[in-house]
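>>> Just a sequence and a predicted model for now, questions to come.
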Amino acid sequence: MKNCILFIFLLSSFLGIAQLQLTGTVTNYSEPVAFANVFLTNQNDEMVINSGGITDENGFFSIDTKKGVYRITISFIGFQDWKKELLIEKNLDLGAIILKEDTENLDEVVITSQKKLIEQKTDRLVFNVENSIAAAGGNAVDALRVAPGIRIQNNNISMIGGESSRIMIDGRLLQLTGEDLISFLDSMASDDIKKIEIITNPPAKYEVVGNGGIINIIYKKGRRNSWKNTSGLTYNQNTFSFTTLRNSFFYNKNKIRLILSANGSKGNIRNQENSTISFPNSTWEIDTESKDEKNNYSGRFSLEYDISEKIKIGGQYLGNYNQPDSKGNGITNISNNQNSVDSLLINDNNRSDRVTSHVLNAHVITLLDTIGRKVSVDFDYFRYNNSLENDYIVNTFSANNEFIGINQAAQNFSNQNIENYSAKVDIEHPMTFANLSYGAKLSFITTLNDLENFNTITGSPVFDTNLSNQFEYKENVQALYINGSKKLNSKWNFKAGLRLENTETNGYSITLNQRNENNYLKVFPTFYTSYQKNDDHNFSFNYGKGINRPSFRDLNPFRSFINSNAYSEGNPFIQPSFTDRFTLAHNYKGKLITNLYYSRTTDGFGTLFSADAENEIQTIIRRNYYTTAFFKISETYTFDSLSWWKSQNYFSFSLQNTELDDDLNSSPQNGNQFYFSTSNTFVLGKTTKLQTDFWYASKTKSLLYNVDNMYNVTIGLKQSFLDNNLQVSLVFNDIFDTASLRNLSSEINGVKTIYGQNYSSRNVRFSLSYSFGNKKVNVKNRGFGSDDERNRAN
């Protein structure tokens, strides 16, 4: 018996040694090809299959075989078969293998598939906007509002519980933040967006910006061998209303890929803000409301051309013109310690605004060989201009509404120009021991802010030198990066990277003759690993270091007055903050995803409601003031067992611990938060779908602030006609008007401030779109039973 066991052991060991491993990754030039067939046949007889398999969702395959001479064949519908003779004497990694399109036979392909609404990748969460009813007919801001784990408050976009996130468009960083960013995203139609990638820990290839990670918005590119035109009309009703017209044209045939789109909006929206400032001897209650024009026009032009099978050239332009003129009024009640109103301040404000932006890109992609080596070169240009004229007067009244006098009257002329030139080269270099990618980037940014303030109390404008300013800011960044990834076998996958950035900044107040320079060289490492235990369980871990640079608006030292006792100002001496991020995740069958996330931010900066209690003056300032540690555990659960009901659910619990700088006269607010969201799609008929979205964020304490709870209920209905060419949707957003920021409170220097806002989050949106064209590659959506299939015609 012992001899028999020994014999079996030696035999199995010998067979194990004799087995060799053949690995590789299959792509279609730009992205992995999942579920491609891979098989080895005898060299002289292709009918005799030695071994085989299929690629996973990352395009990777691993085949066990013995020593010998074989022919490998890789096939996938819509592509030409890839064949090669192989001499296998040891473990062999073929690297990246490029499949070419089968243009002759592709025209007749008909595939039925439906991508998931939410997909969890190794280093990012993917929200497929084109499958969301709630985002239909809206803009990019509407799409971000319904994306899992994203929050938009006070013109700030962030991941739940985290800090500000930066926005990329097709992998290119947008040099805008705050109100300027929201205005730009308002001009982008959600129906032109394919997906949104939520990247908490960006790879070294991307700029290491934003303590809250990167959100990458990816445009639709059009299906192969087809042309399509889509026209749309959207009507949005809140207190006021606005209408949007759009048209998108896609042409993708042979060597040319062309995209033309235009959007225009006209109407008005209502914005409200309120704050309560409790000084020792008085309380100031400020309520403002404005009617803002929704008057913007945007266009997109994209062209790519295949010079040869190995060289592609292309360019893209995004243009936006916005005229968000505004008429507003505000009332400030000033009460004494007995809660009796002593006086009133009434503010009338008229604002004329012109905003233009231009984004240009030119690129060349060269494929060096058939194993995946390629070079990409990009040249980018971005220009942004905001020309603002603001006329306001603040009158003082007694408690009996008797006019006392003019508190403040002024006329402001502000002009902001941002110009950014950048160039980068990216090289993908598969090798036998690892897949390498490396590259470099140069970026040059110049921003000029010019503010002229005129005192108009007397009725005649008088130039105010104390409140006028010219500020110039320059930022130059030189970066190098290298990434390496290795799939050891069918279970283990590793990826690591280093990014080196040298930053030079120069801020100069021309009016004050004040200059602030900053130069620093930093290294930013990233690391990812994943372990596929079996078909059901996948474990992953990643780490990365990031930097958050202050926005141009935050650096500008000029003052903007609300009234004579309240103003906002920037700070040119803000330093960047740095964040270390760690994520541990478990994915069960792609349906239950558990994430543990930890980050630590040093030298953090932000906006503070500071105050001078003695003189009863409130200032909104920006400065570095904290170090914070943040922990979050989250669960993402997908239910799709029923053909008529699909549910995507997200839950998170977070903790935050903050340490404030010693010179800040305030106490840190450390607490926890519970967040839950669910998105449910119901198939009511062959052409009818209903989507219900709900999210809830509990009360929390963070940094200096206490924040009240919020929740959102949104219902959307989508009806298709004429073989899905005509789409009609009706969406009720924030039905109970409970998704806006309220009761954000902080206390500095013994003065407590409570702030809230409502930017018309409750609205009804009706949209109508019609598509026509030559769709030889025909992709039809069916019920949810096909979720595991891939959209192979994309």
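All right, it came through fine. Numbers count the residues shown, from 1 in each chain.
>>> Could you use CA atoms for every contact and neighbour count after this?
Will do.
>>> Just to check, Y381 is in contact with Y421?
Yes - with contacts counted by CA atoms under 8 Å, Y381 reaches Y421, the gap being 4.8 Å.
>>> Please verify my assumption that E517 contacts T503.
No - in terms of CA under 8 Å, E517 does not count as a neighbour of T503; the distance is 10.6 Å.
>>> For the residue minimising distance to the centre of the chain, list the residues it contacts.
Residue closest to the average C-alpha location in the chain (CA atoms, centre = their mean): I215, at 2.1 Å. When contacts are counted by CA atoms under 8 Å, 6 or more residues apart in numbering, I215 touches S165, R166, I167, M168, I196, E197, I198, I199.
>>> Quick one: neighbours of N657, just the number.
Counted with other CA atoms under 10 Å, residues neighbouring N657 total 18.
>>> Quick check: it is in a strand.
Yes - using DSSP: H, G, I helix; E, B strand; the rest coil, the assignment for N657 is a strand.
>>> For this structure, give the helix that spans the most residues.
Across the chain, the longest stretch assigned as helix under DSSP state H is helix 2-18.
>>> circling back to that earlier point, tell me the spacing between the residue nearest to the centre of the chain and P202.
Noted for I215: a distance of 10 Å to P202, by CA to CA, to the nearest Å.
>>> surely N624 meets G604?
Yes - with contact defined as CA under 8 Å, N624 and G604 form a contacting pair (5.4 Å).
>>> next up, a second structure to put side by side with the first:
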Amino acid sequence: MKTYIILILVFLSTAAIAAPAQVTGNKADSLSLKFTGKVIDSVTKEPLIYAQVVINAGQKLVMQALTDTMGRFEASLKEGTYQVKVFYMGNENQVFNLVIAANSDHAVNRVFNVKIKTELLNEVSVYAKRKIIENTAEKIVYHVDRDPMAKNKSLSEVIKKVPLITVDFKGVPSLKGSEKVQVQVNGRSVTDYAIPVDQALKMIPTANVESVEVITSPGAASDGESLAGIINIITKNKLSLGGNLTVGVESTIGKSYNTKPTLNFTYGVGKVNFSLNGSYTNFKTLGFSNQLYSRNNFLQAQGGDLGYNGNPVYVNSGLFYQINKNQSLNAGLTAANSPYTFNQNLQTNINDQGTVNIFNRFSDNSVKATSLSTNLDYKFKFDKPGKEFNVGALFTTGKQNNLNNSINNYVSGTGSPMLQELSSNNNTIRTVIIQSDYKLPIGKHKLQAGIKLTNRHFDSKYQNAVSNQLAASSATADEYAYNQGVYAAFGQFQLMLPKKWTMIGGARYERTQNDARFISTNSSVNQGFNSFLPTYVIGKNLKNGMISLTYSYKISRPGISYLNPFQNFVNANTVAQGNPDLLPEHKNGLTLAFSHNAGKAYLYVDASADFWSDYILRVNQFVNNINQITYKNIGSYRQFGTSANLNLSITKALGLTVGGTLNLISTSDAAFNATYNEKLNFNASFIGTYNFKGGYNLQAEYYLYSNNYFFQSKTQLPNTSSIGLNKSFMKDRINLSVGVINPLNNKIAYDMLNINGGLTNQNIQTVYGRGLSFGFSYQFGNDKVNKKSKTNIKDNDTKEGSTNPIGF
């Protein structure tokens, strides 16, 4: 509680410090006049959006600003003579003389007519060929909006192009083979929106995504709980003038299918911009399941059909208000409804010490998850470039109901003719997050500091009934209330050194408090721990690239299912029980990265070493022929790896991107009881593109995966492929794409094998993966907005990389 109070005081003091600075930055003395300028095209008389305006008094810079969506800007000026320079999209600076005389109402207006060279507009509206995948010292960036083949595809499909990421058939992503990756949208974890990760990737419209970032060594500004790294989805956030509506559909047709209509609407006027986007997804995945479970003299084998289907709905709205040239507000509302079902129809054969039972088993697991989130963010940009203060809040409420129905019909043996198991798990969640940060340039250097307060509350009710016994007893019911508070503060400093060297040092402190009350077992957990998480970067910007060395220290907190002491009888032979004394896992990570741009070839390569400790291991013990499962912090291991990405522009029309990762996991810890140790895991991707005359784009993709070893387990992922053709019509108003997913193999299999002492468990899930893909989108409304956005090329676009690849 003391820590919580201290962090609140820090938060209030930070705001108090920033507030006087805000007044100082905007305060005009008694002789200042409010000046409002408007920049327009001298021919069409239309406002020029994002024109750069610089006002000088002689040799002294008075202010600089960008025009808003109405072409306007504001300034506080004294009486005198000024020079106003206007720069717009590659045109030469145009200079206007401005005389401010005494005015009783303290307000002056002026319209600036700018001559636009139409030949320049035509030139910049033609895109230079820009890289789809780029790498910096801290992250890999996949530019979704630069990839014509990403249009009209689901997000779970397109992120497979990003190096280090793999996605299973349910849409769950992994980074470097680990699912302990934090998936974010605009820097906020999707779990804070109470949306399952796989459903989020299905629901978010790809047309609304600008880029996907992969951060393998997150800095101090990122949450400490990003053990395997971060996948950050950046959505488009461009101001509009007038109204724009884009409707589309993404569809895959086959035995497994997916159809998703999407909508994206924006409307802007003056300083206000409104956006609305959403999707409805109808998907179904069909396939087969084969499972094997053996120990001592017990063998269970089962096989049959599986199905995975759902129809999630996603709606997101946003309201942006530019208060003045320094201040802005951004509000958002996100609603999601994601019902889905996973079912299996299997025949089961059990041989228990010579006694054989055969029965048909049908299981149906249905999930209904709903959530509603709202956020409000305030930003103040000081007149000094790079100096800003941000504060934001997020509130989420959600509900998830799980119902698992399993029916066993015995064909032969000594078992009951029919046995039904029915279990339900109803959860509610509430999340409140308040955070702020402050950025301060100090000469060429940069300082950043901030705090984040997070509170999560869970309520859960679990019931299990056998043979239609609907009245649950204490032995088959579990109920708990769980509160988790994470109170964090961070600071980092970027030091610019001679000869283009850069150093970044940062640290993050997190206080975690877990308080749980388990009603069924009449027990509780009150657990608190502190984490100090340093990060360091040293690097150099080369003439055509960069080199850097990064160190980070991260944690992973145990979830409530690992802490819950309730004994869950999974089946007649297995019981699982959590461990309330678990502590977080820890990882020390070191990464050396290098990139080089040779014009037609761009190369990125890195090498990493990760050292994990207090790893949470699942421990199996056999007591009276019952498999008892629990969890303990007893594992430590090392992971060494390298990844590379090569972009080649072979000709003006032909391009090739080749990427891959290779890593080795090793341990000398006997607690792992490692069946597979010091095994190599690798994957590779090959993406070829060809741009035909007439605007047709052809792309072929192939993804290769080895067995993924992790001590007691071996997972074999399927190789996947796709080929597609894309074309835009009517000045990009219409976009059409067709293709084939997995043309080389109709069925794709995921083979998961776990060997732990005398226990062997294998699960092979094979799904129909081949299908015809189709996509279509049409844009209504004011295309002048998009035209202006496209011609407003940023530095990082023209340089084909970050303007400061090492730094923040």
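Perfect, thanks for sending it. These numbers were taken from a predicted model, which means no experiment stands behind them.
>>> I'd like to check which residues are in contact with the residue nearest to T235 of structure 2 when sequence neighbours are not counted.
In this structure, T235 of structure 2 finds its nearest non-sequential neighbour in V209, 4.2 Å apart by CA to CA, 6 or more residues apart in numbering. Applying CA under 8 Å, 6+ apart to V209 of structure 2 gives the contacts V144, D145, I233, I234, T235, K236.
>>> Quick one: map the first one onto structure 1.
Looking back up the chat, that one is V144 of structure 2. Aligned counterpart of V144 of structure 2 in structure 1: V129 (TM-score structural alignment).
>>> Check the fourth one too.
Here I234 of structure 2 is matched to I218 in structure 1, going by TM-score structural alignment.
>>> Could you pull up the contacting residues of that match?
I169, D170, G171, I193, K194, K195, I196, E197.
>>> wait, is it part of a helix?
No - I218 of structure 1: not assigned to a helix; according to three-state DSSP it is strand.
>>> so what's it closest to, chain neighbours aside?
In space, I218 of structure 1 is closest to D170, 4.7 Å off (CA to CA, 6+ apart).
>>> Also V315 of structure 2?
Per CA to CA, 6+ apart, closest to V315 of structure 2 is G278, 4.2 Å.
>>> What residues does the one you found make contact with?
By CA under 8 Å, 6+ apart, the neighbours of G278 of structure 2 are M203, I204, P205, T262, L263, N264, V313, Y314, V315, N316.
>>> Run a quick neighbour tally on the first one.
Using other CA under 10 Å, M203 of structure 2 is surrounded by 27 other residues.
>>> and if you look at the last one?
Residues contacting N316 of structure 2 under the criterion other CA under 10 Å number 19.
>>> wait, isn't it in contact with T266?
No - with contacts counted by CA under 8 Å, N316 of structure 2 stays clear of T266, the gap being 11.8 Å.
>>> so what sits against both of the two?
With CA under 8 Å, 6+ apart as the test, N316 of structure 2 and T266 both reach L276.
>>> can you map out the helices along structure 2?
Under DSSP H, structure 2 gives helices at 2-26, 118-124, 155-158, 197-203, 560-563, 783-791, 795-798.
>>> Let me know which of those is tucked in deepest.
Mean neighbours per residue, mean count of other CA atoms under 10 Å, is largest over the helices of structure 2 for helix 197-203, with a mean of 23.
>>> counterpart of it in structure 1, which residues?
So helix 197-203 of structure 2 is aligned with residues 181-187, judged by TM-score structural alignment.
>>> again with stretch 509-526 of structure 2
The aligned range for stretch 509-526 of structure 2 in structure 1 is 500-517, by TM-score structural alignment.
>>> Contacts made by the matching stretch with the rest, please.
468-481, 518-524, 557, 572-573.
>>> Please pick the buried ones from the residues you listed.
The neighbour-count test (16 or more other CA atoms under 10 Å) applied to the contacts of stretch 500-517 of structure 1 identifies 468-481, 524, 557, 572-573 as buried.
>>> where's the aligned partner of I650 of structure 2 in structure 1 relative to S335 of structure 1, distance?
By TM-score structural alignment, I650 of structure 2 lines up with S641 in structure 1. Distance of S641 of structure 1 to S335 of structure 1, computed by CA to CA: 60 Å.
>>> What of D64 of structure 1?
81 Å.
>>> what does Y219 of structure 1 give?
Applying CA to CA to Y219 of structure 1 and S335 of structure 1 gives a distance of 52 Å.
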